[in-house]
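In: sequence plus the predicted model coming up.
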Amino acid sequence: MDIRQATDADFAQIWPIFRQIVAAGTTYAIDPDTDRAGARRIWMDAPRETWVAVEDGVVLGTYYIKANNAGGGAHVCNCGYMVASDAQGRGIARMMCEQSQVRAVELGFRAMQFNFVLASNVGAVGLWRKLGFEEVGRLPEAFDHPELGYVDALVMFKRLG
């Protein structure tokens, strides 16, 4: 498995992963009807960097890194991670998160914050906790889950060293 910075050509393989995850509407607060151009803006153009986890030329996962805020908050980064459904359970999200923390420090960030982790996404919440993220806030019923109804969203934070 190689985790490397994404190229424009990688978006052809990122798009199906993005589309499947966002269309499900169960983990990201992104319009499920986001088209390819919108996905490209969100995942490739707006972030500071986008990365891919590749095995045998196939993109199995991807993440972005960007400043969480501007000005006085620009020292805290935000990342988003997606793993192809047929590659889940292989530790790819863990590898990407660990690598993203190293990259964040290289870019000068002092902390990483996840703004909207759904409490119902127990796999992600558990992984982020194992990797040292703390729940620093809870937004009651902040997300209308298509199967579970209104669920809480967590704000999770980790200082980077």
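Out: Received, thanks. Residues are numbered from 1 along each chain as shown.
In: CA atoms for contacts and neighbours, from now on please.
Out: OK.
In: ok so residue 54 is a helix residue?
Out: No: checked against DSSP: H, G, I helix; E, B strand; the rest coil, residue 54 lies outside a helix; its state is strand.
In: pretty sure it contacts residue 61?
Out: Yes: assessed by CA atoms under 8 Å, residue 54 is found in contact with residue 61 at 7.2 Å.
In: who has more neighbours, these two?
Out: Neighbours of residue 54 and residue 61, each counted by other CA atoms under 10 Å, are more numerous for residue 61; the result is 26 against 18.
In: nearest spatial neighbour of the more buried one, skipping sequence neighbours?
Out: Counting by CA to CA, 6 or more residues apart in numbering, residue 61 lies nearest to residue 83, which is 4.1 Å off, once chain neighbours are set aside.
In: now for the strand or helix carrying residue 3, which elements pack on it?
Out: Using DSSP states H and E, residue 3 maps to strand 2-5. For strand 2-5, the packing partners by 3 or more CA pairs under 8 Å, 6 or more residues apart in numbering; DSSP states H and E come out as strand 49-55.
In: got another one to weigh against that:
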Amino acid sequence: MLRFRQAEPEDWPAIWSILEPVARAGETYCWDTTMDEAAGRLEWFPGPAGTDPSLRVVVAVDEADGRVVGTAQLHANRGGNGAHVANASFLVAADAGGRGVGRALAGHVLEEARAAGYTAMQFNAVVQTNERALALWSSLGFTIVGTVPGAFRHPGVGPTGLHIMHRVL
């Protein structure tokens, strides 16, 4: 069973333990694969506190052992006249993959986005080779509205596309 809550500063070591291997692998996010912990923290909690009032960072906690097994950030995709569309990023601990953590976390974040008044959610850069993410987002009603060819340098397959995905909330 999972419990979702706002991330607290003391969650950072657990979040970093999930984020770091994803960053190092360089297969699913447009992040510097050599980022250090400070850069990782700025990626997940950008700017000084309160800089982006739309930013919400949540964690998924396994109630069996109290361990953080996933995290997500939710925020406006753009500001101003684009602020009604949400954007989100998701991370799941490698040893929690395949247990439905990502799907449950996505459901929670979609509900939070609706409750916050967003009318849609957009992902700006879903790596074309990330089949698990594509299957999850498609099953949750997201569609690919465009692809930027060769925009991602995958370490194993070389240049591949970045999909832009969207769904109405």
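Out: That came in fine, so what should we check first? This one's a predicted model, so the numbers in the text were calculated from it and none came from an experiment.
In: quick revisit: report the buried residues of the strand holding residue 3 of the first structure.
Out: For strand 2-5 of the first structure, the neighbour count (16 or more other CA atoms under 10 Å) marks residue 3 as buried.
In: name the residues that touch that strand?
Out: Residues from elsewhere that reach strand 2-5 of the first structure (CA atoms under 8 Å, 6 or more residues apart in numbering): 49-55, 96, 99.
In: now those in a markdown table, with distance to residue 68 of the first structure?
Out: As requested, the contacts of strand 2-5 of the first structure are exported to a markdown table (distance: CA to CA, whole Å):
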| residue | distance to residue 68 of the first structure |
| --- | --- |
| 49 | 13 |
| 50 | 15 |
| 51 | 17 |
| 52 | 20 |
| 53 | 23 |
| 54 | 26 |
| 55 | 30 |
| 96 | 18 |
| 99 | 18 |
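In: any of those residues buried? List them.
Out: For the contacts of strand 2-5 of the first structure, buried by 16+ other CA under 10 Å: 49-54, 96.
In: turn those into CSV, including distance to residue 14 of the first structure.
Out: Below are these laid out as CSV (distance: CA to CA, whole Å):
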residue, distance to residue 14 of the first structure
49, 14
50, 10
51, 10
52, 8
53, 10
54, 11
96, 15
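In: which two in these are spaced the farthest apart?
Out: 49 and 54 (16.1 Å; CA to CA).
In: skipping adjacent residues, who's closest to whichever residue in the second structure pairs up with residue 52 of the first structure in space?
Out: Matched by TM-score structural alignment, residue 52 of the first structure corresponds to residue 59 in the second structure. For residue 59 of the second structure, ignoring the flanking residues on the chain, the nearest one in space by CA to CA, 6+ apart is residue 71 at 4.2 Å.
In: pretty sure that neighbour is touching residue 92, no?
Out: Yes: look at residue 71 of the second structure against residue 92 with CA under 8 Å: they come within range, at 6.5 Å.
In: which one's more surrounded, the two?
Out: A direct count of neighbours by other CA under 10 Å for residue 71 of the second structure and residue 92 places residue 71 higher, at 29 against 23.
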